[in-house]
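Visitor: sequence plus predicted model, see below.
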Amino acid sequence: MIAVVIGGGTMGAGIAHLLLAGGHDVTLAEAGADRAEAAHGAVLRSLTKAAERGKLAATPDELLARLTVVPDLAAAPSDAELVVEAVPENADLKRRVLTQAASVCPQAVLASNTSSLSISALAEGLPGDRLVGMHFFNPVPVQELVELVHHAGVDPDVVARVRAWAEALGKTVIEVRDSPGFATSRLGVAVGMEAIRMLEEGVASADDIDTGMRLGYGWPMGPLKLTDLVGLDVRLAIAEHLAAELGPRFAPPALLRDKVDRGELGRKTGQGFFTW
């Protein structure tokens, strides 16, 4: 398969890694030469770490031979079969890059990696019959789940093709009807916001809240450490979106806003609810 990934941040680089390891040719599109170079480096680091853990069937150099990084989406291959958008969680930005992708890659299935935005809304003005949500989880090469989000206008054959591609990459797929937060973000944010409220109220320490969920409920990682991993700014944006769509039960606590205002965004800045 010829695949295009738009956006070379944490998620985009991970998706590119996954597709390369699955035997596909990948074009990774970024905005500008500097960001394209950084994206190439991110994929290389991800592949190198996997190789060190014995998780790759080929060497990083062999896989990178099938990666092309371009500084403009316009340079993506016109015969691409799959385009995965992994730009920041902004509806206007996502719609803009998907619109361009639909033109540059006229036969490709269009997939958005959004974790909460409406796929139906993103489909407006697009060939919506070939647009789905393809929600990966961080770190993409490791996490088993892909959330496949479908809307009323999508071609069922497109949904079946995306499921088959994801399963061939070793993922377990759940199908979810397009709704605010889908299944995973809606539940994950609900628990995450309550954990932050508990910390804010002094119910328990961050470590004890997380340990309680790990040992009491079998979570591999507690909700506060997970928020650090996802990014406090990302979790805040999703919570604000869900609060607007579903009501005040998703309203973000003041503690989360304060940390984001201070630049304490989690692992990516070295400080969140934990020190990294």
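Guide: Great, that's in hand.

Visitor: from now on I want contacts and neighbour counts done on CA atoms only, so please keep to that.
Guide: Fine.

Visitor: could you measure from the residue lying closest to Trp276 once chain neighbours are set aside over to Ala251?
Guide: Ranked by C-alpha to C-alpha, 6 or more residues apart in numbering and with sequence neighbours excluded, the top spatial neighbour of Trp276 is Gly270, at 4.7 Å. Between Gly270 and Ala251 the distance, using C-alpha to C-alpha, to the nearest Å, works out to 25 Å.

Visitor: higher neighbour count, these two?
Guide: When Gly270 is set against Ala251 and neighbours are counted by other C-alpha atoms under 10 Å, the residue ahead is Ala251, at 20 against 14.

Visitor: isn't the more buried one up against Ala243?
Guide: Yes. Contact criterion C-alpha atoms under 8 Å: Ala251 and Ala243 qualify, at 5.2 Å.

Visitor: ok, second structure coming up, stack it against the first:
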Amino acid sequence: MSKDHTAHRLTILGAGVMGIGITALALGFGLPVTLVDVDETTLAAAREKVRQQLKLARIMGTLPDGAEPGELVTTVSLEEGAEATVVIEAVTELAEVKAAALAKVSALLSPGTPVVTNTSSIPVDELADSVARPEDFLGTHFMNPPYLIPMVEVISGRRTGAAAEATLKSALQELGRTPLVVNDNPGFVTSRVLHPMINDAVRVVQEGTAPPETVDALFEGCLGHRTGPLRTADLIGLDNLADSLRVLYERTGDEGCKPNELLLRKVREGDLGRKSGRGFYEYGGQLS
């Protein structure tokens, strides 16, 4: 896609795993991106990680042939991202942190600019009171890594307007993604089903029924799961998984969502999955 035909410009808040992944995807499809975080050191590291992801995405053939990369601007100033057609918040999975970031950025935007929270579990309506215009607010759940997963869960809140939903869907289609809209609820569809299942898989390992390799092999060979639940957990990030399960447990009361002690112990020990080089498996060094 040439820049002459790019309809959207994205601002992304947060240069963590998902912020970097969404940025790389957008740049790879030719969209300009303003990536915002709190300090220049984080942003300098993010630029290198985006470059690495773009290289890997090209090797894997998941970007359009011959596409000229979009322009990347990194900044600590929210004001520099105020001209975006869509703003995506991808900060840490804590409701109070997200609410603070959303309040600040939404106050700077023109009416009609969609403000999007990228979250795996936190209900959109729970965050809607923090934004200037709830009708412009909705959610996404990009899967990791975004350049490899062609579908995106879109969460329409009780106060989300049709125009905001249409604009977000247009931007996602420009990114080569297929948006599927679901109604608001803790965990939506994917996390509400997948994360308790992974929690049960962790419990099976903790109880000594089978090691991670056997659990995953059975899911792959018997159930057709592409990677198995524990490799999936490592890809999600065990800290992110634990945070998501806490959100689900606190908001639903479902005991199956209470994070398993083995999962919590790994998080305490810094074994976070692929991004730290070790989770349920070893990855030979830190990956970002």
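Guide: Sure, I can see it. If you're wondering where the values come from, they're calculated on a predicted model, not measured in any experiment.

Visitor: map the residue nearest to Trp276 of the first structure across to the second structure for me.
Guide: Matched across to the second structure, Gly270 of the first structure falls on Gly277, judged by TM-score structural alignment.

Visitor: contact partners for Glu175 of the first structure?
Guide: With contact taken as C-alpha atoms under 8 Å, 6 or more residues apart in numbering, Glu175 of the first structure is in contact with Glu147, Leu148, Val149, His150.

Visitor: I should have written Thr117 of the second structure there, sorry.
Guide: Shown here is Thr117 of the second structure, whose contacts under the criterion C-alpha under 8 Å, 6+ apart are Ile88, Glu89, Ala90, Lys98, Leu102, Val124, Phe137, Leu138, Gly139, Thr140.

Visitor: and of these, the nearest to Arg51 of the second structure?
Guide: Each of those was scored against Arg51 of the second structure by C-alpha to C-alpha, and Ala90 proved nearest at 18.6 Å.

Visitor: okay, buried residues for the top helix by length along the second structure please.
Guide: Among the segments of the second structure that qualify as a helix by DSSP state H, the longest is helix 40-59. Applying a neighbour-count criterion of 16 or more other C-alpha atoms under 10 Å, one finds Thr42, Leu43, Ala46, Arg47, Lys49, Val50, Gln53, Leu54, Ala57 buried in helix 40-59 of the second structure.

Visitor: which of the contacts of Glu175 of the first structure tops the neighbour count?
Guide: Neighbour counts for those (other C-alpha under 10 Å) peak at Val149, which has 27 neighbours.

Visitor: mind jotting down where the helices sit in the stretch 101-250 of the first structure?
Guide: Counting by DSSP state H, counting those that start in this stretch, the segments of the stretch 101-250 of the first structure that form helices are 119-122, 156-168, 184-200, 206-217, 223-230, 232-246.

Visitor: and of those, who's closest to Ile2 of the first structure?
Guide: helix 156-168 (11.8 Å).

Visitor: ranking the helices of the stretch 101-250 of the first structure by burial, who's on top?
Guide: Across those, the average number of neighbours (mean count of other C-alpha atoms under 10 Å) peaks for helix 223-230, which reaches a mean of 22.

Visitor: got the contact list for it?
Guide: Among residues not part of helix 223-230 of the first structure, those counted as contacts by C-alpha under 8 Å, 6+ apart are 138, 188, 191-192, 195-196, 206, 209-210, 213, 235, 265-268, 272-274.

Visitor: tally of neighbours for the closest residue to Glu68 of the second structure other than its chain neighbours?
Guide: Counting by C-alpha to C-alpha, 6+ apart, the nearest residue to Glu68 of the second structure once its immediate chain neighbours are dropped is Gly30, at 5.7 Å. The number of residues packed near Gly30 of the second structure is 26, by other C-alpha under 10 Å.

Visitor: Lys266 of the second structure matches what in the first structure?
Guide: Taking TM-score structural alignment, Lys266 of the second structure has Lys259 as its aligned residue in the first structure.

Visitor: can you pull the contacts of that match?
Guide: For Lys259 of the first structure, the contacting residues are Leu232, Leu265, Gly272, by C-alpha under 8 Å, 6+ apart.

Visitor: next one: Thr42 of the second structure from Leu138 of the second structure, what distance?
Guide: 27 Å.

Visitor: could you do Ser106 of the second structure as well?
Guide: Looking at Ser106 of the second structure against Leu138 of the second structure, where the rule is C-alpha to C-alpha, the gap reads 12 Å.

Visitor: shared neighbours of those two, anything?
Guide: Both Ser106 of the second structure and Leu138 are in contact with Val115, where contact means C-alpha under 8 Å, 6+ apart.

Visitor: neighbour-wise, which of these two wins?
Guide: With neighbours defined as other C-alpha under 10 Å, Ser106 of the second structure and Leu138 compare such that Leu138 has more, 29 against 24.

Visitor: wait, the more buried one touches Glu153, no?
Guide: No. Contact criterion C-alpha under 8 Å: Leu138 of the second structure and Glu153 do not qualify, at 11.1 Å.

Visitor: give me the neighbour count for the nearest residue to Ser78 of the first structure once chain neighbours are set aside.
Guide: With C-alpha to C-alpha, 6+ apart as the criterion, Ser78 of the first structure has its nearest non-adjacent residue at 4.5 Å, and that residue is Cys105. Burial of Cys105 of the first structure, expressed as a neighbour count using other C-alpha under 10 Å, amounts to 21.
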